[in-house]
Structures are given as structure tokens and as C-alpha cells.
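> with the sequence up front, the predicted model follows.
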Amino acid sequence: MTTQLQQSSSENTDFLTVMIPADLGGARLDQAAARLFSDYSRERLKEWIQQGHLLVDGKVLRPKDRIVGGEYLTLQVVLEVETEAQAQEMPLNILYEDDHILVLDKPAGLVVHPGAGNPDGTLLNALLHHCPDLKNIPRAGLVHRIDKDTSGLLVVAKTLPAQTYLVAELSEKNVYREYEAVVQGLLVSGGTIDAPIARHPHERVKMAVLNGGKPAVTHYRVIKRYRSHTHVRVELETGRTHQIRVHFAHKGYPLLGDPVYAGRPRLPKGASPELVSALQQFPRQALHARRLSLVHPDTGEQMSFESPLPQDLIDLLACLNQDVKTS
């Protein structure tokens, strides 16, 4: 049986009505709602049921109550303020934007979310200024993140349905994310790092490879080897906190410039003063989110984006190239 939604709007509130098909007879209300209103997460639908915003034939039921089939569900889509963060005018390098998503290129040094030590001046604050309606979307539509000192691409959901879709796509590993990095040491060839990651047991600002951690898989290929460093292309299969940084440090090839996981920079024998300065003074982990591919949540179009390497990484690679030529 084909299920058809009817939609009406009043004062910026959407009302959706649908008849429960016979094949959902006997299902829990929250399970049926998740199937029929798939633009919204099951958790949010459960909240709306409990708050009386999702009715069954005009009646308030509990999420666990069973439905028969043939009843009418009426959903009042209630958007509430999800963040207390303040909007702040800041420059954003937006590569693409429509009514559903935006894709931006984040510079190194910009924190993504407010937190301890960074109450404002973050990407989230800038997004709220650019698009005030993002206050009604959890985390202002940020469905994934990159570290403060990592540069590159991020996608932002501008609606709840787009957010639900993108979170599911990330969970199902359907969003392609490719990075470029410079690691210390000489990698012989590409490979895969499959090692679980969890919070470090003693240093709370760090993550670590630990038994019992969340599954984490990183694929990498060698772009170029230098005398004591390797330029690599990295593909994320999962998206754990600090995943690339932790995995390469665990393997013995920490990212150049990483203040948390790398330790002192490794200098090739007989390095020129220029290279020594470049390696010792590189101000951040040498990591850039280079490519992002996804299926658009509304049109179904396959979309791909690319961010050129920032100037600090271009200059670093130039120094490493020059060292190879003159050694």
C-alpha cells in the first residue's frame, strides 16, 4: 500500500498527516512513526509523541503503544531552539549552498563548536549569523567535525530532514571523506589501520588505541616519500575523534606538527636551516580535509567537492621537495 503524506503550515509550523498502512498493524507507535516520518530521527519522534505533538486519530498515546492500522497520524513539526550560542559575524568560505545544505572550507585555527576555553568565536557562532534558522537544528546543523587545527571541508545541514539524512549517511559510511597529511617517518606503501579508539585512560584531552574502544578504520596511500617524511592521502571509513592523528601515531608515524601526539619533529640528517625552521615551526598538525562526496538529501544528486591545499602545507611540501633535490 502506498502511504501519502498531507502537509499544511501555520505560523512557521508544519503539520503532517498520514494514514497508517495495514502492514504496520501491531507495531509500536514510535516504530511506525519512524517508518512513516523518515525525515526525522526516531529519538526526536519519540520526544514529539511524549510532548503530544504526534497524535493518533487526535489522541495522545505513548511511544510503546501498539497501533492497529488504518488510524491517522498527525505530526506537528515543532522546531525549538537547540543552542544558546550567540550569532557572530565572521567570514565563511562557502563553496556551495542551497535550502538544504551548505559546504564550506574551514581554515586551520578555527574551532568548530563552543566549549571549555572557546565559549565563542567558533564556526558554529559564524553559522548562526549566516543562517539564523540554524538555531533550531542540533549543533547548528554540523553533522561532522574536524579539529581546530585541521583545515578543509565540512557539510552543514540546514533543515532537520537534511540533518537526519546526513547523519544516517555518515553512519552507513556513504559519505566519502579524503584527507591529505604529512607524517613523520617513511611509509613503504599504503594500507589500512583498523584499531579501536577510546578516550585516553589518564590524559583526558587525548584519545588512544584501546581494546574495547569504538571501531575505527583508516585507509591510506602514499603520495610521495621524502628523506624522513611521507605525504599521504587518507580516507576515513569511520569518524572517531582525532582518528587520523591517533592511528598514525599508534603506527609510529605521527603527523608532523601535531602538538598532542607527535612529540619533537624528526629532522633528516644534514637538513638545511630552512628545512629545520619549517619543520620546527610548522604551527599545527599537517592535515587537510581535501575531498568530500555525498548524495544530496533532497535531490539525490551525487555531489563532490575539493579544497586546494592551504598555503602553509604548500610551503612545507616545497621545503621537503627542495631537501630531496639538494641532499
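Ah, there it is. Numbers count the residues shown, from 1 in each chain.
> switch to C-alpha atoms for all contacts and neighbour counts from now on
Will do.
> assign His113 to helix, strand or coil.
Of the three states, His113 takes coil according to DSSP: H, G, I helix; E, B strand; the rest coil.
> surely it meets Leu123?
Yes - His113 is in contact with Leu123 according to C-alpha atoms under 8 Å; the separation is 6.5 Å.
> so Lys206 makes contact with Ala249?
No - contact criterion C-alpha under 8 Å: Lys206 and Ala249 do not qualify, at 11.9 Å.
> the more surrounded of the two?
Between Lys206 and Ala249, counted using other C-alpha atoms under 10 Å, the more crowded position is Ala249 (21 against 15).
> quick check: closest non-adjacent residue to the more buried one.
Closest residue in space to Ala249, ignoring its immediate chain neighbours: Tyr261 at 6.2 Å, by C-alpha to C-alpha, 6 or more residues apart in numbering.
> got the contact list for that neighbour?
Counting by C-alpha atoms under 8 Å, 6 or more residues apart in numbering, Tyr261 makes contact with 245-246, 249, 254-255.
> among those, who's most crowded?
Within the contacts of Tyr261, most neighbours by other C-alpha under 10 Å means Leu255, with 30 neighbours.
> which ones are touching it?
Contact analysis of Leu255 by C-alpha under 8 Å, 6+ apart lists 181-184, 245, 248-249, 261-262, 285-287.
> restricted to helices, list the residues you listed.
Taking DSSP state H, the ones among those that sit in helices are 245, 248-249.
> this is the comparison structure:
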Amino acid sequence: MKRSETFTTVLTEAHAGSRIDLVLSQVFPEISRNQIQNLIKAKKVLMNGKVPKPRDIVEGGEEVSLEIEIDEGVSAPEPQAIALDILYEDDDLLIVNKSAGMVVHPGAGNPNNTLMNALLYHYPPLKDLERAGIVHRLDKETSGALVIAKNEETAEALQKQFAERTVTRVYQALLVGELISGRTVDAFIGRNPYNRKKMMITEYDEELEENPGKEAITHIRVLERFREHTLVECHLETGRTHQIRVHMQHINLPIVGDPDYGSRLKIPRKFTHHAENVLRGFRRQALHAYQVGFIHPKTGEDVLATAPLPKDMTTLIDAIREDHELYVKDHF
């Protein structure tokens, strides 16, 4: 059985100049741009009380409402006593270090043991907030820092900082291949029409007279180079779904272990047995949300949280580093 629920939001100046369908797909990341367009056609979207056209340009300050059908067969997430690695907490927000393998939101196939279940147990009032106060996301197999608001005012202020791209987001990743120096990847990303669970680089569409994807910018800094791998730091200027994973694939330096955007397993020649065993046993993308920073909505002070690399990644990096040092010693 389904019921209709209406969600309302006020667009900010950060959205000005963009199409309404694009903006709403960013404000409501769980709804695709195509779904937004279908909602507009079905007159389920109102902007300042009127049904907009998908191409209408946002000026900022508009009140927008969406009527969405919700399957009542899906029960509300239950609190569960799951341990959290808390990096920072006060009365208004908390930052957790999410472990790899943990799903952020309950969904089909993952009704329990998610981060949301853990958060509802840790701080029950989160049940009254949309998405339990979670203001951004990490993929299931990506570990690291994630921000949660404890009240509506803080959630709105943090969402505004994310929309205005003032939040510092730094990831560390181990890449397959050698990156000689840092670089910036500026390439639009959109959903793959042949596999809706995956994203892809999109190009300008002459018929639409625009790029159907979303602007995506990743700044890369080399931390350490090995024989056939590179440890990098990725600074996100935008925060698109699978952004780093897609951008690394785009420059032919996929993330180690990435099941969707990676290459088949490559074992370097004369790799040590230990390094080979560790690499073969690494079963996820080697990607970690290392730092997140923003202005505290209530105090106005800088907040910067650092999530140490998890043991599986440090073990992998140490093994590849040891192999590299032995190779250099034997060949140079």
C-alpha cells in the first residue's frame, strides 16, 4: 500500500542559474533527475505555488514542494545497539567514522544494521529528522568521516554549506597505476542509462543544448608513489554520487579493489608473496573519507575531523610500500 507525502524546501542563492530539475535532483539526491522530470510532468512539483517546467531557471529563494508516493510496506528504521566510532559530538551535531561494509540508510535488502539504525539508538530524537539528520553519504564499502545534524536548524545550515561548496572533504585512495604529479579532474557525471546503479562521465548533448550530467570537480594530490600504485589525496569541490571512483576510472587510474569502476586484478612482476596475498585479499574499493571540515552552524567556529585510515587499508599500503622498497633496493 502506498501513501503520498509532501516534502518542502526553500532553494538558496547557491542554486541560482541552474535548471529546476537539476537543482531538485541535487537537493533530493535519492531522486534521479529523470524521476524529478516525471514528477513535474505529473504536476507533483510546485515552485512558489505553480507547476514549473523542467527547464525553468532557479533564482534563489523559491519555495518548492514535491509530492512523492511512499510504500507503507517499508517500516520505519528501528534503533539498534551498534557501536559507533565518534570523531566529534556536541549538542547540535556529531561526526562518525563509518566502517567499510556498513550501509548508511536502510533500504531493500538492507533493513537493519545500517548507520541510521545505530544513530537512532545513540540519539533517539533523530527519528524526527529527515534521513535521521544524515546530511551527506558514503558508499557502503567506503569508510570514513560522515556528518550528522541533531536538529533541523543545524541540518539546514550544513546542507547550505554543502550546496555552496564551502565544506572541506578530503579522501585518501590507492590507485592502480602511476600518477606522476597532482592534477584536477573536471568532468561532468551522470547516471548510466544502461545500469542505473552506476554513474558515468557525460558529454554535451546537442539536442538538449546542455550536458545532461552534473558538474563534478576533483583535485588530486600525490601522497606516495610505488612501483605500480599511487597513494593520493582527493579534495572534492563537488560531491556527486561515486565522484572519485568515476573520475579515477576516467583518467585510467582506477581505485584498487573497485568492483564497479576498477580494472581486473593486476599483480606487478616480481611482487612479493606477502604483497600479492594482501592485494588479492582486499575486497573493496581502497577509498577512505579522511577529513571533513565546516563552520559550526551555532558557534561559528571551524570544525575539522580526521578519520584515521582503517586497518585493512594500512595493511595494504604497508605491504605495497615494503614491496616497493625491496624492488628499489634490488634494481637501483
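Received, thanks. Quick caveat: nothing in here was measured; it's all calculated off a predicted structure.
> before we move on, the earlier item: redo the ones in helices among the contacts of Leu255 of structure 1 as a markdown table? Include distance to Leu102 of structure 1.
Output for these, formatted as a markdown table (distance: C-alpha to C-alpha, whole Å):
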| residue | distance to Leu102 of structure 1 |
| --- | --- |
| Arg245 | 26 |
| Phe248 | 30 |
| Ala249 | 32 |
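> any idea which of these is the one closest to Lys224 of structure 1?
For these, the minimum distance to Lys224 of structure 1 (C-alpha to C-alpha) is 16.3 Å, reached by Phe248.
> average offset between the longest helix anywhere in structure 1 and structure 2?
When structure 1 is scanned for its longest helix (criterion: DSSP H), the result is helix 311-326. Aligned to structure 2 and superposed, helix 311-326 of structure 1 gives a mean residue distance of 1.0 Å (mean C-alpha distance after the TM-score superposition for structure 1).
> list the buried residues for that helix?
313, 316-317, 319-321, 323 (16 or more other C-alpha atoms under 10 Å).
> could you do stretch 295-306 of structure 2 as well?
295-297, 304-306.
> the residue opposite Leu166 of structure 1 in structure 2 once aligned: neighbouring residues, count only.
The alignment partner of Leu166 of structure 1 in structure 2, by TM-score structural alignment, is Leu158. Applying other C-alpha under 10 Å, we find 24 residues neighbouring Leu158 of structure 2.
> the helix or strand that Leu158 of structure 2 is a member of vs structure 1 - mean distance after superposition?
Per DSSP states H and E, Leu158 of structure 2 falls inside helix 152-163. Between helix 152-163 of structure 2 and the aligned residues of structure 1, the post-superposition mean distance stands at 0.4 Å (mean C-alpha distance after the TM-score superposition for structure 1).
> so which elements touch that helix?
strand 143-149 (3 or more C-alpha pairs under 8 Å, 6 or more residues apart in numbering; DSSP states H and E).
> just give me how far the strand it packs on sits from the chain centre.
Relative to the centre of its chain, strand 143-149 of structure 2 is centred 10 Å away, using C-alpha atoms, centre = their mean, to the nearest Å.
> what's it aligned against in structure 1?
Using TM-score structural alignment, strand 143-149 of structure 2 pairs with 151-157 in structure 1.
> next: stretch 87-95 of structure 2.
Using TM-score structural alignment, stretch 87-95 of structure 2 pairs with 95-103 in structure 1.
> which parts of that stretch are buried?
100-103.
> adding secondary structure and distance to Arg199 of structure 1, write the residues you listed out as CSV.
CSV is the format used below for the buried residues of stretch 95-103 of structure 1 (DSSP: H, G, I helix; E, B strand; the rest coil; distance: C-alpha to C-alpha, whole Å):
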residue, secondary structure, distance to Arg199 of structure 1
His100, coil, 34
Ile101, strand, 31
Leu102, strand, 31
Val103, strand, 29
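> which of those lies closest to His202 of structure 1?
Lowest distance from His202 of structure 1 to these (C-alpha to C-alpha) belongs to Val103, with 36.4 Å.
> quick one, what contacts the closest one?
With contacts defined as C-alpha under 8 Å, 6+ apart, Val103 of structure 1 is in contact with 94-97, 153-156.
> if we ignore the residues flanking it in sequence, what's nearest Glu224 of structure 2?
Distance criterion C-alpha to C-alpha, 6+ apart; nearest residue to Glu224 of structure 2, sequence neighbours excluded, is Leu231 at 5.1 Å.
> and if you look at His219 of structure 2?
Thr184 (4.4 Å).
> would the one you found count as being in a strand?
Yes - checked against three-state DSSP, Thr184 of structure 2 lies within a strand.
> residues of stretch 226-246 of structure 1 that come out buried?
Buried residues in stretch 226-246 of structure 1, defined by neighbour count with 16+ other C-alpha under 10 Å: 226-241, 243-246.
> from these, which ones fall inside strands?
Judged by DSSP state E, the subset of those located in strands is 229-236.
> of all these, which two lie farthest apart?
Using C-alpha to C-alpha, these span at most 21.0 Å, a distance reached by His229 and Leu236.
> look up how far Leu236 of structure 1 lies from Leu292 of structure 1.
Distance of Leu292 of structure 1 to Leu236 of structure 1, computed by C-alpha to C-alpha, to the nearest Å: 11 Å.
> need the residues touching each of these two.
Applying C-alpha under 8 Å, 6+ apart, one finds that Leu292 of structure 1 and Leu236 are jointly contacted by 176-178.
> just among these, which is most surrounded?
Using other C-alpha under 10 Å as the neighbour criterion, Arg177 leads the shared contacts of Leu292 and Leu236 of structure 1 with 23 neighbours.
> may I have the secondary structure class of whatever residue of structure 2 lines up with that one?
Superposed on structure 2 with TM-score structural alignment, Arg177 of structure 1 falls opposite Arg169. Secondary structure, three-state DSSP: Arg169 of structure 2 is strand.
> Arg169 of structure 2 reaches Phe294, doesn't it?
No - applying C-alpha under 8 Å, one finds Arg169 of structure 2 not in contact with Phe294, separated by 9.1 Å.
> what's the average distance for the helix or strand hosting Ala289 of structure 1 when superposed on structure 2?
Here Ala289 of structure 1, judged by DSSP H and E, is contained in strand 287-295. For strand 287-295 of structure 1, the mean deviation from structure 2 after alignment is 0.8 Å (mean C-alpha distance after the TM-score superposition for structure 1).
> gap between that strand and the chain center?
Mean-position distance between strand 287-295 of structure 1 and its chain equals 10 Å (C-alpha atoms, centre = their mean).
> next up, the contacts around the residue nearest to Asp258 of structure 1 when sequence neighbours are not counted.
What sits nearest to Asp258 of structure 1 in space, not counting adjacent residues and going by C-alpha to C-alpha, 6+ apart, is Gln285, at 4.1 Å. Shown in contact with Gln285 of structure 1 (C-alpha under 8 Å, 6+ apart): 149-150, 255-259.
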